[in-house]
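**Student:** quick one, what's the 3D model for this:
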Amino acid sequence: MFNIRRRSLHLPGTLVGYLFLGFIAIILGIFLYFQTLVREVRDSTKITSKIFAEFLKTETTAYGVAPEPNPEMEIIFREVIKNIDFPVVITDERGIPRAWRNVDIDLLSVSNEMLENVDPQNPPEGPVKRLIEITRRLDKENEPIPMLYGGKIKLGTVHYGETSLVKQLEWFPVIISGVIIVFIIVGFLGFSIARRSDEEHIWVGLAKETAHQLGTPLSSLMGWTEILKKDNPKEIIEGLEKDVARLHKVTNRFSSIGQLPKLKEGDVNSVVKDSVDYLKRKLPTIDNRIVIKENYDARKRVLFDFDLLSWVIENLVKNAIDAMDKKKGLIEISTRDSSSAKYVEIRLKDNGRGIPKDEVRRIFEAGYTSKKFGWGLGLAITKRIVEEYHNGRILLESTQFGSGSTFLIYLPAINRKNKKT
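**Tutor:** You can find the predicted model right below:
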């Protein structure tokens, strides 16, 4: 029905692209920085584990008997081993846990008797089995470090995992990225709301300024009409009075934008028929190439503003007329009660150009128009009048490019039991 084009202001595409790339660069920078920190912490953990293994290898004989105390080794144990902040399990040559730190099992809860004759492949239920399972989990995180005596005899193995700091650092860039994305979304929504608010103010200002500008010539026309009445040129007077009445209606329409209209109970058929009759009189091309079929079956009454609702009908009919590119155009207008009796339906169907699929979702946005010098406000104002002022709904029921479109309006019907459905 309409060949829609976009006529609105946007941020330059290159600026939006640069902003997007900037945010991506920040997120990648944060991610790479924390990955570097994670790698450094892991390297530190690995070095500490190797020192631990070397210490145990030196302190342990092939038979598991400790030599005489060594003051230097005591310093290493006190300054390095006791400060380990990551999970570590020491197993003997058979894979049986002999010592552990920073795991969820108390060292004193497992006795030497419990470790004797344990099969590491099939341990009994209890803390020993949990220790062996923890050991296997640690091996998945980091490669275990064997303790070899003389380079050949295996005395045991050091199994170590990740420090809690590593896990925090791994999640931190994800959290930061999420926060940045949330801020971007909130900022975008805030910008959209602010822009929409500005558009609302522009619309209201435009409407009120238009009403103000129309007021002056209206007053003048009314004065001239009174003067002409004295000379009694009847035909001229009637025409002037109709145009003055029309200008009053236009003024009332624009004055109503930006404030809640006073809705009155009435018959939808009357306002639709009045609007169509007016267009038939004012648009001579209709008689030559366009046929308007009318069918008014609505029985339910609704609350509406006559001037605003007639504006809606006129906008839809005018757009249908403008979309006609055939020698014989057809516009069908009908009203009826909905099947649920909760609404009154107004349907307008035409056989014009139709709407391209990629434009369908945007036809009610301000700034889209098929006219070379149009403002692109017709359908946007129509939607606002129907949905915000009359609590109804307007939608594009169907369209096919090259074959026409159908618009459908729902208005809440009055129910006598509870005044308004």
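
**Student:** going by C-alpha atoms from here, please, whenever you check contacts or count neighbours.
**Tutor:** Will do.

**Student:** and the strands in the stretch 51-200 of the chain?
**Tutor:** 88-92, 97-101, 145-149, 153-160 (DSSP state E, counting those that start in this stretch).

**Student:** as a markdown table, those with mean neighbour count and distance to residue 114 would be great.
**Tutor:** What follows is these, written out as a markdown table (neighbours: other Cα atoms under 10 Å; distance: least, Cα to Cα, whole Å):
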| stretch | mean neighbour count | distance to residue 114 |
| --- | --- | --- |
| strand 88-92 | 22 | 14 |
| strand 97-101 | 18 | 11 |
| strand 145-149 | 20 | 23 |
| strand 153-160 | 22 | 18 |
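
**Student:** a markdown table for these, including distance to residue 176?
**Tutor:** What follows is the strands of the stretch 51-200 of the chain, written out as a markdown table (distance: least, Cα to Cα, whole Å):
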| stretch | distance to residue 176 |
| --- | --- |
| strand 88-92 | 30 |
| strand 97-101 | 32 |
| strand 145-149 | 35 |
| strand 153-160 | 29 |
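
**Student:** for residue 136, which of these is the nearest?
**Tutor:** strand 153-160 (8.4 Å; Cα to Cα).

**Student:** what angle do strand 88-92 and the closest one make with each other?
**Tutor:** Interaxial angle of strand 153-160 relative to strand 88-92 (axes from the mean of the first three to the mean of the last three Cα atoms, to 10 degrees): 160 degrees.

**Student:** longest helix of the chain?
**Tutor:** With secondary structure taken from DSSP state H, the chain has its longest helix at helix 164-231.

**Student:** show me what whatever helix or strand comes next after that one is packed against.
**Tutor:** For helix 164-231, the following helix or strand on the C-terminal side (DSSP states H and E) is helix 234-256. Packing partners of helix 234-256 (3 or more Cα pairs under 8 Å, 6 or more residues apart in numbering; DSSP states H and E): helix 164-231, helix 306-322.

**Student:** and the ones you listed, which is most packed in?
**Tutor:** Mean neighbours per residue, mean count of other Cα atoms under 10 Å, is largest over those for helix 306-322, with a mean of 21.

**Student:** to check against the first, give me the structure of this:
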Amino acid sequence: MLKSFDIYSQNNILKIIVALNLLLVGTGSLLYTDRLITKLEDREEQYVQLYTKAIAYASDTSHTNMSDMTFVTSEILQANKTIPAIYVDPNGHISYKLNIDLPADLTDDQQQQFLRQKIVEMKKKHDPLVVDIGNGERGLVYYSNSSLLRQLTYFPYALLAILTALGVLAYLAFSSSRRAEQNRVWVGLAKETAHQLGTPMSSLMAWVEYMRSDPAQYDESITDEIEKDVQRLETITARFSSIGSIPTLKEENLNEVVRQFTDYLSKRISTKVKMSVSSQLPPTQMVKINKLLFEWVIENICKNAVDAMKGTGELRLNMVPLPHQEVAIDITDTGKGISKANMQKVFSPGFSTKKRGWGLGLTLAKRIVEEYHNGRLYVKSSEVGKGTTFRIVLNSE
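**Tutor:** Next up, the predicted model:
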């Protein structure tokens, strides 16, 4: 039966709330900005239409009132100080330009060419407005958006980028807080477990000494086995005590460490599991590890493999050299394999395919390898119904 639980589900609810708020703010801002842009475009078009009427009025030679002409030229034609516009007369000549900065040192022909290029760009944005100057003659006014409107057009994209950045920062903050809380829980649980193991271990050691004091009554071989189990408990206690602290790494012979521990482990797993160890590493291959914690990693992966095989199958450990001064330990089982859907979940806290257990074994193993040993632990390959290979990568420098 597959189970997966998350004691930090409240953080997920907060993430959803923050995401919804950002979405609402972003959507509302974009809609409002779009509405504002539409209104400004309409207003600027009205200004240009007024400009065309002014040109038509100024071109009409029937007007004799000089004060009216002065009003048209000084008040209306010059009122537009923001909207770029170009008037082309009925003969196709450029007669007026407004709010267009010409580059310095251009000849007359170059200026005309520059303005013609501007007209091409303006036609892509807006259809030209017709200026009826009488006698069936018509000019055209080309125009584009003002700089203010252009800036406002880019505003939604800037706003979207800002909201996206805020969303990413909020996600990272929640994730960081969650990981920190998880770390505190794991460290607290580990140290409390180590503390609780101390009392029964002391009692067991006392019983071992008592039994050794009367060899006639107690079989020495039984006492030896009990002592081995007590030493095993001491090792487990030391491991739990190391969680949350920076472990001491020492140069160890990797071949010897793996073989010694697998010899011990092979006697304590199902007799129906065939366990083998092979190595392509030099016999004296040294790596910097914390032996107690590294053995814990091997144990967690191997026990998960035995569970995946339901106590029957083959478990192979193979040590191989890698480029860039790295070595790898491949742990392969012939179990049920891992589906693609669960491939990324196997190292998540609380994920387990068993009915019992906290689902922290592989999570702690990955943390020990990657955070304490600066290595990598991942699923190298897996096929449902055939088995899985976990790979541990360590730096041998």
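
**Student:** before we move on, back to that, mind putting the helices and strands packed on helix 234-256 of the first structure into a markdown table with distance to residue 292 of the first structure?
**Tutor:** Shown next, in a markdown table, are those (distance: least, Cα to Cα, whole Å):
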| stretch | distance to residue 292 of the first structure |
| --- | --- |
| helix 164-231 | 30 |
| helix 306-322 | 9 |
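
**Student:** neighbours around residue 243 of the second structure, how many?
**Tutor:** Other residues within reach of residue 243 of the second structure, judged by other Cα atoms under 10 Å, total 21.

**Student:** what's the closest non-adjacent residue to it?
**Tutor:** Among residues not flanking residue 243 of the second structure along the chain, residue 187 sits closest, at 5.8 Å (Cα to Cα, 6 or more residues apart in numbering).

**Student:** surely that neighbour meets residue 194?
**Tutor:** No. In this structure residue 187 of the second structure lies outside contact range of residue 194 using Cα atoms under 8 Å: 10.6 Å.

**Student:** the first structure: which residue goes with the residue nearest to residue 243 of the second structure?
**Tutor:** When the first structure is aligned by TM-score structural alignment, residue 187 of the second structure is paired with residue 204.

**Student:** now do residue 297 of the second structure
**Tutor:** Match for residue 297 of the second structure (TM-score structural alignment): residue 312.

**Student:** verify the stated contact: residue 164 of the first structure with residue 86.
**Tutor:** Yes. Shown here, residue 164 of the first structure and residue 86 form a contact pair, counting by Cα under 8 Å, at 7.1 Å.

**Student:** quick one: terminal-to-terminal distance for stretch 68-79 of the second structure?
**Tutor:** Length of stretch 68-79 of the second structure, first residue to last, Cα to Cα, to the nearest Å: 15 Å.

**Student:** and that stretch, what's buried?
**Tutor:** For stretch 68-79 of the second structure, burial by neighbour count (16 or more other Cα atoms under 10 Å) applies to 69, 72-73, 76-77.

**Student:** and for stretch 35-55 of the first structure?
**Tutor:** 35, 38, 41-42, 45-46, 48-55.

**Student:** what's the matching range in the first structure for stretch 345-362 of the second structure?
**Tutor:** Against the first structure, stretch 345-362 of the second structure falls on residues 362-379 (TM-score structural alignment).

**Student:** residue 105 of the first structure contacts residue 127, doesn't it?
**Tutor:** Yes. The pair residue 105 of the first structure / residue 127 is scored as a contact, 7.1 Å apart, by Cα under 8 Å.

**Student:** helix, strand, or coil at the counterpart of residue 347 of the first structure in the second structure?
**Tutor:** In the superposition onto the second structure, residue 347 of the first structure corresponds to residue 330 when matched by TM-score structural alignment. Secondary structure assignment for residue 330 of the second structure (DSSP: H, G, I helix; E, B strand; the rest coil): strand.

**Student:** hang on, residue 330 of the second structure packs against residue 388?
**Tutor:** No. Taking Cα under 8 Å as the definition, residue 330 of the second structure is not a contact partner of residue 388, at 9.9 Å.

**Student:** wait, a helix at residue 47 of the first structure?
**Tutor:** Yes. Assigned with three-state DSSP, residue 47 of the first structure falls within a helix.

**Student:** distance of it relative to residue 80 of the first structure?
**Tutor:** 11 Å.

**Student:** again, but for residue 361 of the first structure
**Tutor:** Residue 361 of the first structure is 67 Å from residue 80 of the first structure, where distance means Cα to Cα.

**Student:** ok, residue 34 of the first structure next?
**Tutor:** On the measure of Cα to Cα, residue 34 of the first structure and residue 80 of the first structure end up 26 Å apart.

**Student:** corresponding residue for residue 131 of the second structure in the first structure?
**Tutor:** Residue 131 of the second structure maps onto residue 147 in the first structure, by TM-score structural alignment.

**Student:** who are the contact partners of its match?
**Tutor:** Contacts of residue 147 of the first structure were listed using Cα atoms under 8 Å, 6 or more residues apart in numbering, and they are 53-54, 56-57, 154-158.

**Student:** please apply the same query to residue 205 of the second structure.
**Tutor:** Contacts for residue 205 of the second structure were tallied using Cα under 8 Å, 6+ apart; they are 227, 230.

**Student:** could you rerun that using 10 Å?
**Tutor:** 211, 226-227, 230-231 (Cα atoms under 10 Å, 6 or more residues apart in numbering).

**Student:** how about the secondary structure of the closest residue to residue 349 of the first structure other than its chain neighbours?
**Tutor:** Distances taken as Cα to Cα, 6+ apart put residue 406 closest to residue 349 of the first structure, at 4.2 Å, once the chain neighbours are dropped. Secondary structure, three-state DSSP: residue 406 of the first structure is strand.

**Student:** tell me, how many residues neighbour the residue in the second structure that residue 406 of the first structure lines up against?
**Tutor:** For residue 406 of the first structure, the aligned residue in the second structure is residue 389 (criterion: TM-score structural alignment). Using other Cα under 10 Å, residue 389 of the second structure has 24 other residues around it.

**Student:** thought residue 389 of the second structure was touching residue 383?
**Tutor:** Yes. With contact defined as Cα atoms under 10 Å, residue 389 of the second structure reaches residue 383; the gap is 9.3 Å.

**Student:** now list whatever residues contact both of these two.
**Tutor:** 334, 337-338.

**Student:** that'll do, ta.
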